[in-house]
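Undergrad: how would this look folded up:
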Amino acid sequence: MLKRIALFLATNLAVLLLLGIVLSVLQAVFGISLRNDAGLLVVAAVFGFGGSLISLLMSKWVAKMSTGAQVIEQPRNEAERWLVETVRRQAQAAGIGMPEVAIYEAPEINAFATGANRNNALVAVSTGLLRAMNRDEAEAVLGHEVAHIANGDMITMALIQGVLNTFVIVLARLVGRVVDGVLSGNRDGESSGGIGYFVTVFVLEIVFGLFASMIAMWFSRHREFRADAGGARLAGRDKMIAALERLAMTYGESTLPKQVQAFGISGGVGQGLARLFMSHPPLAERIQALREARPDERAVRQGVVA
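TA: As a prediction, the model looks like this:
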């Protein structure tokens, strides 16, 4: 929790500095100002969606570079052939293009999917998963990741994050205007751009940013249930439950880079406030949801093949 807050502080300092530079350019070239509502919305949208969309477009490249994942161009052994053919079969069943299939070196049992396009994505599995899971369990994990792609989860999360980022930037500055206007004695409550404005914006971006992160993580946890149901549809419910049970027995802290950690299969661990920042529901809850879902509910919830 303290690490996350420190990250928010550092991020907001960087954002404030960058906003100041961009604002100077926009004022000089286009006459756009953050004191103008239209100008504020334009700048907020550029910053809010810009980073999310750039991250989405670069997600495959970043994932490969940060994990050292090696794409299987030509299978070198029976295990690699099985991986490629299993993903191919599941992708066809889910109605998406064939993703790239990769392996990355890591001791943990994990896998992830990423990519900006349902027909040009990446599915990667850890060497730890290949060593610890049997074929049925690994098939379910691959189905879970293919379901993420088929459900468009990477695109959805990028858009949600863009909306939340824009909301944080706009609301913090609107409140900052009012507070600074009151402190400076302006009867109409409008900001004069003083120190009160910048301090208020800085503090509120941290506060609103924390709330925005909670909302994003709630959506992330929800889509994990859908991906589990999709994996059950593609590989079989018993295989999906067995895979999650195997994860529960061996789960440790994820070593995936932050950029792709939310798209791994590993479950979440946390209590109290920490639970609000979990990208994955606890594995026990995911297993219970699969066990309790009726056949018709599984078809509706999985979102891959309705």
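Undergrad: Only C-alpha atoms from now on, for both contacts and neighbour counts.
TA: OK.
Undergrad: out of everything not next to it in sequence, what's closest to the spatially most central residue of the chain?
TA: In the chain, the residue lying closest to the centroid (CA atoms, centre = their mean) is A262, at 4.9 Å. Ranked by CA to CA, 6 or more residues apart in numbering and with sequence neighbours excluded, the top spatial neighbour of A262 is S279, at 5.6 Å.
Undergrad: isn't there a strand covering the one you found?
TA: No: secondary structure of S279 (DSSP: H, G, I helix; E, B strand; the rest coil): coil, not part of a strand.
Undergrad: Could you list which residues are in contact with it?
TA: M217, W218, S220, R221, A262, G268 (CA atoms under 8 Å, 6 or more residues apart in numbering).
Undergrad: Neighbours of the closest residue to S192 other than its chain neighbours, how many?
TA: Counting by CA to CA, 6+ apart, G181 is the residue found nearest to S192 once chain neighbours are left out, at 6.4 Å. Look at G181: counted by other CA atoms under 10 Å, it has 21 neighbours.
Undergrad: Can you name the helix or strand that G181 falls in?
TA: Of the helices and strands defined by DSSP states H and E, G181 is found in helix 153-184.
Undergrad: okay, the angle between the following helix or strand past that helix and helix 153-184?
TA: If you walk from helix 153-184 toward the C-terminus, the next helix or strand you reach (DSSP H and E) is helix 195-235. Inter-element angle recorded for helix 195-235 and helix 153-184: 160 degrees (by axes from the mean of the first three to the mean of the last three CA atoms, to 10 degrees).
Undergrad: Another for comparison:
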Amino acid sequence: MNYAKTALLLAALTAIFVALGAAIGGQAGLIIAFFIALVMNVVSLWKSDSIVLRMFNAQEVSEATAPELYRIVRDLAQNAGLPMPRVYIMNNPQPNAFATGRSPSHAAVCASTGLLEALDRDEIAGVLAHELAHIKNRDTLTMAVAATIGGAVSMVAQWMQFGMLFGGGRSGDRGGLGVFGTLAAIILAPMAAGMVQMAISRSREYQADRLGAMICGKPLWLASALRKIDVAARRIPNEEAEAIPAAAHMFIINPLNGHGVDNLFSTHPNVENRIAALEALAREMGATGTGPSGHSGGSGQVWIGGQNYTKPPNPWG
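TA: Okay, the predicted model is just below:
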């Protein structure tokens, strides 16, 4: 059912882009936009990881340059039964993270410097487990393709707006739509594309929260992290994400300083709803402060994969 829903949502994004092409150039514009959409889908399929990482100027790290971060990802990946993903850090003060890649064997996880500075190791593990859950569920490809096409829809709508400002808008120039049709396309197309992206994000964040909690064994680690980073994200801007709003749904927390109730125009589920679900899962799992294998995960320690990590000098790189 999830794969069928994803296919329908991506088809809707492609249809919106093609409709914009028809609005710009009639039948010829429709055909051109259709082939452009096909190319974007193929490029996103094979290069989504590098495209997104380049968008946010992320730098790859290794066990030598960021030992603790790398080891936490490695052990979580082993817990999840995943190949070791590439590990990246983006230099951004807003605490946030995302995962990308067309498949588990071509995946990457990225954490911001703000996240590594704001959270303790338990909470970082919870966040990274959530991102690995997206990889295991194969959400990363869907979300990256949606970001690529959604961004293209917004770009074309902006181009149409500038065209109207500088003398466009004749019905012959807009495939018969005229000024009012063009205005409708400018307003409704980005809104429709955004709504499709939101539907992808909201349904999958709850699933990734649950699976991520099971990967690290401690739902309350992620619940605590969500509380902290939600507050920080509201007051610390993410300039790169503001410049690429179509990619906002990829992050664990809305990077656009959104406010939260679950509604049609929310890029992410309400954080309090997510925390409540994680707390309920913790009660189901009998999580009362003890980590996997009965070990207590105290401050400054992470218990993952049977190993207890304490902070070495410069652990994050």
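Undergrad: Fetch the TM-score of the aligned pair.
TA: The TM-score (TM-score structural alignment, normalised by the length of structure 1) is 0.64; 241 aligned residues with a CA RMSD of 3.8 Å.
Undergrad: picking up where we left off before, for the residue mapped onto the residue nearest to the centre of structure 1 from structure 2, give its distance to A64 of structure 2.
TA: The alignment partner of A262 of structure 1 in structure 2, by TM-score structural alignment, is H249. As judged by CA to CA, to the nearest Å, H249 of structure 2 and A64 of structure 2 stand 31 Å apart.
Undergrad: A28 of structure 2 too?
TA: Taking CA to CA, one finds A28 of structure 2 at 54 Å from A64 of structure 2.
Undergrad: Of those two, give the one with the bigger neighbour count.
TA: A28 (13 against 10).
Undergrad: Give the buried residues for the helix or strand where L222 of structure 2 lies.
TA: Here L222 of structure 2 sits within helix 219-235, counting by DSSP H and E. Within helix 219-235 of structure 2, the residues that qualify as buried are 219-226, 228-230, 232-234, counting by 16 or more other CA atoms under 10 Å.
Undergrad: Output the contacting helices and strands for it.
TA: helix 113-118, helix 121-136, helix 178-216, helix 271-285 (3 or more CA pairs under 8 Å, 6 or more residues apart in numbering; DSSP states H and E).
Undergrad: to the chain's geometric centre, what's the distance from that helix?
TA: 16 Å (CA atoms, centre = their mean, to the nearest Å).
Undergrad: try stretch 101-114 of structure 2
TA: 10 Å.
Undergrad: counterpart of that stretch in structure 1, which residues?
TA: The aligned range for stretch 101-114 of structure 2 is 115-128, by TM-score structural alignment.
Undergrad: For the matching stretch, give me every contacting residue.
TA: 56-60, 69, 96-114, 142, 145-146, 149-150, 152, 154-155.
Undergrad: One more pass at 7 Å, please.
TA: 56-57, 59-60, 96-114, 145, 149-150, 152, 154-155 (CA atoms under 7 Å, 6 or more residues apart in numbering).
Undergrad: Kindly report the same for stretch 92-110 of structure 1.
TA: Outside stretch 92-110 of structure 1, the residues that reach it (CA under 7 Å, 6+ apart) are 67-72, 84, 88, 91, 118-129, 150, 247, 264-266, 304-305.
Undergrad: Now go through those residues and say which are in helices.
TA: T67, V84, R88, A91, T127, G128, L129, A150, L247 (DSSP state H).
Undergrad: Switch these over to CSV; also include distance to L26 of structure 1.
TA: Formatted as CSV, these follow (distance: CA to CA, whole Å):
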residue, distance to L26 of structure 1
T67, 38
V84, 49
R88, 48
A91, 45
T127, 49
G128, 50
L129, 50
A150, 39
L247, 51
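Undergrad: Max pairwise distance over the residues you listed: which two?
TA: Within those, two members stand farthest from each other by CA to CA: G128 and A150, at 25.1 Å.
Undergrad: of those two, who's got more company?
TA: For the pair G128 of structure 1 and A150, the greater number of neighbours falls to A150 (24 against 17), based on other CA under 10 Å.
Undergrad: Translate the more buried one into the numbering of structure 2.
TA: By TM-score structural alignment, A150 of structure 1 lines up with K136.
Undergrad: For its match, which non-adjacent residue is spatially closest?
TA: Closest to K136 of structure 2 by CA to CA, 6+ apart is P104, at 6.5 Å.
Undergrad: what about the aligned partner of E100 of structure 1 in structure 2, neighbour count?
TA: With TM-score structural alignment as the criterion, the equivalent of E100 of structure 1 in structure 2 is R86. Around R86 of structure 2 there are 20 other residues, counting by other CA under 10 Å.
Undergrad: measure R86 of structure 2 to V18 of structure 2 for me?
TA: 35 Å.
Undergrad: again, but for T100 of structure 2
TA: From T100 of structure 2 to V18 of structure 2 the distance is 26 Å (CA to CA).
Undergrad: what about the two, which has more around it?
TA: T100 (32 against 22).
Undergrad: Confirm that the more buried one sits in a strand.
TA: Yes: under three-state DSSP, T100 of structure 2 sits within a strand.
Undergrad: That one contacts K47, correct?
TA: No: checked against CA atoms under 7 Å, the pair T100 of structure 2 and K47 is beyond contact range at 9.9 Å.
Undergrad: re the thing from before, looking at the helices and strands packed on helix 219-235 of structure 2, which one is packed in the most?
TA: helix 121-136 (a mean of 28; mean count of other CA atoms under 10 Å).
Undergrad: now that helix against helix 219-235, angle please.
TA: Using the same axes, to 10 degrees: helix 121-136 of structure 2 against helix 219-235 is 90 degrees.
Undergrad: And the contacts of helix 121-136 of structure 2?
TA: Contacts of helix 121-136 of structure 2 (CA under 7 Å, 6+ apart): 72-73, 76-77, 98-99, 104, 107, 109, 140, 208-209, 211-213, 215-216, 221-222, 224-225, 300-302.
Undergrad: Now with 8 Å, please.
TA: For helix 121-136 of structure 2, with CA under 8 Å, 6+ apart as the criterion, the contacting residues are 72-73, 76-77, 80, 82, 97-101, 103-104, 107, 109, 115-116, 140, 204, 208-209, 211-213, 215-216, 218-219, 221-222, 224-225, 252, 297, 299-303.
Undergrad: how deep is E85 of structure 1 tucked in, by neighbour count?
TA: 12.
Undergrad: Sorry, wrong one. I was asking about A15 of structure 2.
TA: Around A15 of structure 2 there are 17 residues (other CA under 10 Å).
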